[in-house]
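# Predicted model, plus sequence, below.
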Amino acid sequence: MTAADRNVSDCSRSFARSNRMQARLHELVPGGAHTYARGSDQYPEHMTPILTRGEGARVWDVDGNEYVEYGMGLRSVVLGHGYRPVVDAAHAAMCDGMNFTRPTELEVLAAEDFLRIVPGAEMVKFAKNGSDVTTAAIKLARAATGRTSIAVCRLPFFSVDDWFIGLTEMAAGIPVAATADVVRFDYNDLATLEARFQANPDGIAAVILEAATATMEPAEGFLAGVRALCDTYGAVLVFDEMITGFRWAMPGAQTLYGVTPDLSCWGKAMGNGFPIAALAGKRELMELGGLNTDRNRVFLLSTTHGPETSALAAFRAVVRAYETVDPIGRMERAGQRLAEGVNAAAAELDVAEYVRVIGRPSCLVFTTCDQDKAPSQGFRTLFLQELLNRGVLGQSFVVSAAHTDADIDLTIDAVRQALDLYRKAIVAGTVEGLLIGRPVAPAIRRGAAPRRIAPTAI
């Protein structure tokens, strides 16, 4: 048995078929995955499950291993895999045709549903992914104001397009000019945003941010202050609701915190895994991409698959589920139980200073620190490795409404066992000898190292 197929712990899981299929993926697909966050470099080396199916909060891989999954499709699956009302609605729509040369009745009904549940929005346009709608929002703001500068909050991710990715470590192939008009400001720091406005009093077209994140809530008055600055300087306020929408509240963080943006961008949970996103906002802005304007028109969003019927039907079924079965309440309860259980286990094993679950109960993450209490990719990988070996898959502890008490109990037990080995690594001051392969690496980084695929492996 090779190191790639054996396990560090006493668990008997094999990843042999997954390893072979992952190697094949690297031959066929750049990065071995279609999303960088799903890449093999985000998981322990030689332990990258290739999945075959899911049900509820459980998934199975090609080796027959079963897992409780967290993250759930990068936070897009809130009701659980294979949730029948959503699947049935999408299937019925598919059977009547998925794409036509004219709008369908579903486009009317889905738009009415969306605008009914998001009170600050007056018009909506559907698309397939979040990057398209955030970039459309930026374009719309620039057209509406006649300005070019954008104030972007220092948060992890807004778009795959040049105006944002050009600010990251993966800026290869992007002209410097693409980000020349982008300025940054800090979350919960109104002074940094005000300074940007003062330096560009007539230049900032839009301010874009998430109202909250998994680990950061808005300070008292912060969002209202951002709204006031945008009003004072004539900028368009854009909220990215990709994660907060349908997870903080169905109508988004904007209703929870009582601050209405001019434009908002949606995706992920609104389709329970089906590909759908939305740009919504004030009529006076949105109509710049329509026919009820005397101004030069904005080429806003025009996609072949934006209005395909299965995703619109799935969205409508998600809305009905939120109105009848309280998915957010279920996520909050499951997340609270999980956080309390894991943190209690860490305290019992005297590693609470090294491993901790933090964040909103519906959007939990875990911290993994080394013997010096500094964040560590090596120790994170050890933790992931031991959870995988015990049937828990995920880069976070983001729950869904499908996570049951049994799922949470299995996870807490797996964590308790994983932390026993983690504690040994803390005492030893190293993961060497306990970790198979190289540590995970940031998904967005300049080079393939430290998880470059060896030339002989392709």
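It's in.

# Every contact and neighbour count from this point should use C-alpha atoms.
OK.

# Tell me where the stretch 251-400 of the chain has strands.
263-266, 277-281, 355-358, 365-368, 392-393 (DSSP state E, counting those that start in this stretch).

# Report all helices and strands that the last one contacts.
Under the contact criterion of 3 or more Cα pairs under 8 Å, 6 or more residues apart in numbering; DSSP states H and E, strand 392-393 touches strand 66-69.

# Please apply the same query to the second one.
Taking 3+ Cα pairs under 8 Å, 6+ apart as contact, the helices and strands that strand 277-281 lies on are strand 123-127, helix 130-145, strand 263-266.

# now with 10 Å?
Where contact means 3 or more Cα pairs under 10 Å, 6 or more residues apart in numbering; DSSP states H and E, strand 277-281 is packed against helix 105-117, strand 123-127, helix 130-145, strand 236-240, strand 263-266, helix 309-324.

# if you skip the residues just before and after it, what's nearest to Leu435?
Leu382 (5.8 Å; Cα to Cα, 6 or more residues apart in numbering).

# Is Arg227 in contact with Leu263, as I believe?
No. Applying Cα atoms under 10 Å as the test, Arg227 and Leu263 come out as separate, 11.9 Å apart.

# Common neighbours of the two, please.
The contact sets of Arg227 and Leu263 overlap at Val236, Leu237, Val238 (Cα atoms under 10 Å, 6 or more residues apart in numbering).

# What's the local residue count around Gly433?
Using other Cα atoms under 10 Å, the number of residues around Gly433 comes to 8.

# Next one: it relative to Ser9, how far apart?
12 Å (Cα to Cα, to the nearest Å).

# Equivalent analysis for Arg184, please.
On the measure of Cα to Cα, Arg184 and Ser9 end up 45 Å apart.

# repeat for Asn129
In terms of Cα to Cα, Asn129 sits 39 Å off from Ser9.

# Below is structure B, check it against A:
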Amino acid sequence: MTRPRVAVFDRSNTLQEELHRLIPGGAHTYARGSDQYPDSMAPVLARGRGSRVWDVDDNEYVEYGMGLRSVTLGHAFASVDDAVRAVITDGVNFSRPTDLELEAARDFLELVPGADMVKFAKNGSDVTTAAVRLARAVTGRTGVAVAEQPFFSVDDWFIGTTDMAAGIPAASTSQVRRFRYNDLSSLEEILVAGDTACVMLEAATGQAEPAPGFLEGVRELCTRHGVLLIFDEMITGFRWSAHGAQGVYGVTPDLSTWGKGMGNGYAIAALAGRREFMELGGLNTDRERVFLLSTTQGPERVGLAAFRAVAAEYRTADPVGAMESAGRALADGVNSAARAAGLADHVRVIGRPSCLVFVTGDADCVPSQAFRTLFLQELITRGVLGQSFVTSAAHTAEDITHTVDAATAALEPYGEAIDSRSVEGLLRGRPVAPAIRRHAAPRRLREDSNDTNQQMPR
């Protein structure tokens, strides 16, 4: 069984303070923020290889989450990095398309069923928003139906529907309607009211598989009501299969959006869809043109080279099978340990094997940020880093054994907290907080500081 290390976070904590001074939130992604980790235990990372990462204090971890699910092959994967090195010596960004754009488009469209054209970009928000814009142009309608799933875009039309809506006019979200995943009646109720341009959803998530007939029913409803169906494949693409969730479940959307795993951590995203729709952003249409996507960095050669190398790996190997095998072993091991400790109702590993999460409940089995933080704290002290148990193809049997041992040891203080119905005396700081929330509290940096409450100029 793994023992707590004498882990030192001195340099990480110093750098984290400086990060907060220079970068709002101390990170460029809210999910990477220090408020997502136990107080004074948010490692600042220096390097990674395979499934392992090292922080600036030279602590080593088995990492999960893998770049917010963007790394499927493992950190510093040789063939991907080699492909990037091969192109950067000849320049990466020009004033005209390169041959690499055509080759990458061919590779992508060979993988994605039902798509005739693709437009590359650099982040998922750009392509999901472009999909909405295109659907509105195609249909002449403005309504957007989105599944009650966590995240689709940083743009106003979506983020204004979340708890972090400051600065976003209500008009930006007035046409967005939510429906319940796996509940066709809740979607049909929106569509029969009219004025819906598109339906956007993740075909599946790490925690929810489509019920029999659900996706087929969504497809039929969209066709019947003249609504475009958009699959968000940011997470499912290259993690469910190289063909995305649509390749697994056999339902073809009108448009689909991609990112994350398609570059194994390198920045690349894509909007794909049927020619009759995509051409509205091109030069082969008599209709009014759509400003679909036009980005300076979208076609730069680093991301395209990385994608082509990832696609080649998926053609010749089975990364999804490797991720799922590691995930099954991990879930079985941790869940068995929880049962043995009498904590099976309090700590559970659930989800698709390639996209696992852990659920942490309090003494009443209610999901708890405080108990989640205690579990994270005990894992970190034993060399396991991650807000989930999302694996990559690089996770080895040794990694899984190490993680199961760490989780088994973490269950001891967790059980003490369950028995006492409190984490007091066991948790070393404040609990973590949701990444998207209205106020900095309960993880405001300095409770006695009023530097953000100064009177604004009139």
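Looks like it arrived, so ask away. Keep in mind the model is a prediction, meaning the values are calculated, not measured.

# And the TM-score between these chains?
In this superposition the chains share a TM-score of 0.97, using TM-score structural alignment, normalised by the length of structure 1; 448 aligned residues with a Cα RMSD of 1.0 Å.

# Could you list which residues are in contact with the aligned residue in structure 2 for the residue nearest to Leu435 of structure 1?
Aligning on TM-score structural alignment places Leu382 of structure 1 opposite Leu374 in structure 2. Listed by Cα under 10 Å, 6+ apart, the contact set of Leu374 of structure 2 reads 37-38, 360, 380, 410-411, 413-414, 417, 423, 426-432.

# hmm, try it at 8 Å
Applying Cα atoms under 8 Å, 6 or more residues apart in numbering, we find Leu374 of structure 2 in contact with Pro38, Tyr414, Val423, Leu426, Leu427.

# Quick check: nearest residue in space to the equivalent of His439 of structure 2 over in structure 1, chain neighbours excluded?
Aligned by TM-score structural alignment, His439 of structure 2 pairs with Gly447 of structure 1. Counting by Cα to Cα, 6+ apart, the nearest residue to Gly447 of structure 1 once its immediate chain neighbours are dropped is Met170, at 8.0 Å.

# residues near the corresponding residue of structure 2 for that neighbour, how many?
Correspondence of Met170 of structure 1 to structure 2, assessed by TM-score structural alignment: Met164. Residues near Met164 of structure 2, counting by other Cα under 10 Å, number 14.

# and what of the one 3 residues further on?
One way to gauge burial is a neighbour count; for Gly167 of structure 2, by other Cα under 10 Å, it gives 8.

# what does Arg428 of structure 2 give?
Neighbour count for Arg428 of structure 2, taken as other Cα under 10 Å: 15.

# With Tyr43 of structure 1 instead?
Residues within reach of Tyr43 of structure 1, counting by other Cα under 10 Å, total 25.

# returning to that earlier point: nearest to Thr145 of structure 1 among the strands of the stretch 251-400 of structure 1 would be which one?
Of all the strands of the stretch 251-400 of structure 1, it is strand 263-266 that lies closest to Thr145 of structure 1, at 13.6 Å by Cα to Cα.

# matching residues in structure 2 for that closest one?
The aligned range for strand 263-266 of structure 1 is 255-258, by TM-score structural alignment.

# That stretch against structure 1, how far on average?
Superposed on structure 1, stretch 255-258 of structure 2 shows a mean distance of 0.1 Å to its aligned residues (mean Cα distance after the TM-score superposition for structure 1).

# still on that earlier bit, pick out whichever of Asn129 and Ser9 of structure 1 has more residues nearby.
Between Asn129 of structure 1 and Ser9, Asn129 has the larger neighbour count (other Cα under 10 Å), namely 19 against 15.

# what sits against whichever residue in structure 2 pairs up with the more buried one?
Mapped onto structure 2 by TM-score structural alignment, Asn129 of structure 1 lines up with Asn123. When contacts are counted by Cα under 8 Å, 6+ apart, Asn123 of structure 2 touches Gly259, Ala267, Ile268, Ala269.

# Pretty sure the third one sits against Gly261.
No. Checked against Cα atoms under 8 Å, the pair Ile268 of structure 2 and Gly261 is beyond contact range at 9.0 Å.

# So which residues of the stretch 251-400 of structure 2 form helices?
275-278, 301-316, 319-340, 369-380, 397-420 (DSSP state H, counting those that start in this stretch).

# mind checking how far the counterpart of Gly91 of structure 2 in structure 1 is from Arg84 of structure 1?
The alignment partner of Gly91 of structure 2 in structure 1, by TM-score structural alignment, is Gly97. In this view, Gly97 of structure 1 and Arg84 of structure 1 are 20 Å apart by Cα to Cα.

# do Val62 of structure 1 as well
24 Å.

# So for those two, which residue has more residues nearby?
Neighbours were counted for Val62 of structure 1 and for Arg84 using other Cα under 10 Å; Val62 has more, 17 against 12.

# thinking again about what came up before, give me the distance between the residue nearest to Gly447 of structure 1 and Leu79 of structure 1.
Per Cα to Cα, Met170 of structure 1 is found 33 Å from Leu79 of structure 1.

# Pro113 of structure 2 against Ser241, yeah?
No. Using Cα under 8 Å, Pro113 of structure 2 makes no contact with Ser241, being 11.8 Å away.

# So for the two, which residues contact both of them?
With Cα under 8 Å, 6+ apart, Pro113 of structure 2 and Ser241 have common neighbours Gly247.

# hmm, back to that, secondary structure class for the match of Gly91 of structure 2?
coil (DSSP: H, G, I helix; E, B strand; the rest coil).
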